[in-house]
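**Q** build me a model from this:
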Amino acid sequence: MKRYEIDLIVMKEDTIVFVEVKTRTKEEFAKGYESVNHAKQARIRKAATLYLMQSRLPLLEVRFDVISVGYNSMGESPANILHFKNAF
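**A** Alright, predicted model coming up:
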């Protein structure tokens, strides 16, 4: 049986928001949001579909967001936090 993961599930008014959080300690190779490719998006959509079927929530708007957290070169406090609403 496959396992799926969703980092955050948030209610915002009449919208249910599924959030993928990506953190990178060194951003010189790639930003966190760059790793949310089509395959990852498909897995998140599948997980969201299963969640909605099992939760039996009333019909709501659905949105998929990505939060990208990048740390500075010393690995200290986040240097860059980006929130992409309705990312895919």
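**Q** for the rest of this, base every contact and every neighbour count on C-alpha atoms.
**A** Will do.
**Q** which residues touch the spatially most central residue of the chain?
**A** Nearest residue to the geometric centre of the chain (C-alpha atoms, centre = their mean): residue 20, 1.1 Å. Counting by C-alpha atoms under 8 Å, 6 or more residues apart in numbering, residue 20 touches 6, 7, 8, 64, 65, 66, 67.
**Q** what subset of these is buried?
**A** With neighbours counted by 16 or more other C-alpha atoms under 10 Å, the contacts of residue 20 contain buried members at 6, 64, 65, 66, 67.
**Q** what is the neighbour count of residue 41?
**A** 16 (other C-alpha atoms under 10 Å).
**Q** quick check: closest non-adjacent residue to it.
**A** Spatial nearest neighbour of residue 41, excluding adjacent residues (C-alpha to C-alpha, 6 or more residues apart in numbering): residue 88 at 7.4 Å.
**Q** from what I can see the one you found touches residue 64, true?
**A** Yes: contact criterion C-alpha atoms under 8 Å: residue 88 and residue 64 qualify, at 6.0 Å.
**Q** to compare with the earlier structure, here is another sequence to fold:
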Amino acid sequence: MNKREQGAVFENYAAEFLSEKGYTLLTMNYFTKYGEIDLIMKKEETIVFIEVKQRTTDIFGRGEYAIDYKKKRKIYFTAREFISKNRYFNHDIRFDAIIFNGKGKTPCNWIKNIIWGDEIGI
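**A** Model prediction:
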């Protein structure tokens, strides 16, 4: 299984995990000129933009460490375009990360609010 296929497997696991928590999947792998968002889900009046990371080992750092300043800015600007295009102006928004360590279907970490405006210069 190549890296992209493995990513898709864990994105599906994350979508299933969040669906069980009452979230509705709006789209997967949303691409713009700014970047890509793995999952966009909705719960009540909140749109949640989700980055999914999977690591087999922690040798090169945990999955959340790969979501750096540059990645966060790409996610933010991609989310802005999604909101505008789909007219979700009256919704709350949140940026989360779902982290998998190992090969299991259950995430080891769900980080809510991984992006704050002041940390990415907006």
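**Q** how close are the two chains, by TM-score?
**A** For this chain pair, the superposition-based TM-score is 0.84 by TM-score structural alignment, normalised by the length of structure 1; 84 aligned residues with a C-alpha RMSD of 2.0 Å.
**Q** now for the residue nearest to residue 41 of structure 1: which residues touch it?
**A** Counted by C-alpha under 8 Å, 6+ apart, residue 88 of structure 1 has contacts 41, 64, 65.
**Q** among these, name the ones in helices.
**A** Taking DSSP state H as the definition of helices, the contacts of residue 88 of structure 1 contribute residue 41.
**Q** so which of the contacts of residue 88 of structure 1 would you say is closest to residue 54 of structure 1?
**A** residue 64 (18.4 Å; C-alpha to C-alpha).
**Q** so the alignment partner in structure 2 of residue 55 of structure 1 versus residue 77 of structure 2, what's the distance?
**A** Taking TM-score structural alignment, the alignment pairs residue 55 of structure 1 with residue 86 from structure 2. Note on residue 86 of structure 2: its distance to residue 77 of structure 2, by C-alpha to C-alpha, to the nearest Å, is 14 Å.
**Q** neighbour count: those two, which is higher?
**A** Using other C-alpha under 10 Å as the criterion, residue 86 of structure 2 and residue 77 rank with residue 77 on top: 16 against 8.
**Q** so which strand or helix has that one?
**A** Here residue 77 of structure 2 is covered by helix 69-86, with elements defined by DSSP states H and E.
**Q** which stretches of structure 2 form helices?
**A** For structure 2, applying DSSP H gives helices covering 3-20, 69-86.
**Q** I'd like those helices as CSV, with distance to residue 106 of structure 2 appended.
**A** Converted to CSV, the helices of structure 2 look like this (distance: least, C-alpha to C-alpha, whole Å):
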stretch, distance to residue 106 of structure 2
helix 3-20, 7
helix 69-86, 23
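**Q** distance of the alignment partner in structure 2 of residue 39 of structure 1 from residue 42 of structure 2?
**A** Using TM-score structural alignment, the partner of residue 39 of structure 1 in structure 2 is residue 70. For residue 70 of structure 2, the distance to residue 42 of structure 2 (C-alpha to C-alpha) stands at 25 Å.
**Q** one more: residue 106 of structure 2?
**A** Distance from residue 106 of structure 2 to residue 42 of structure 2, by C-alpha to C-alpha: 20 Å.
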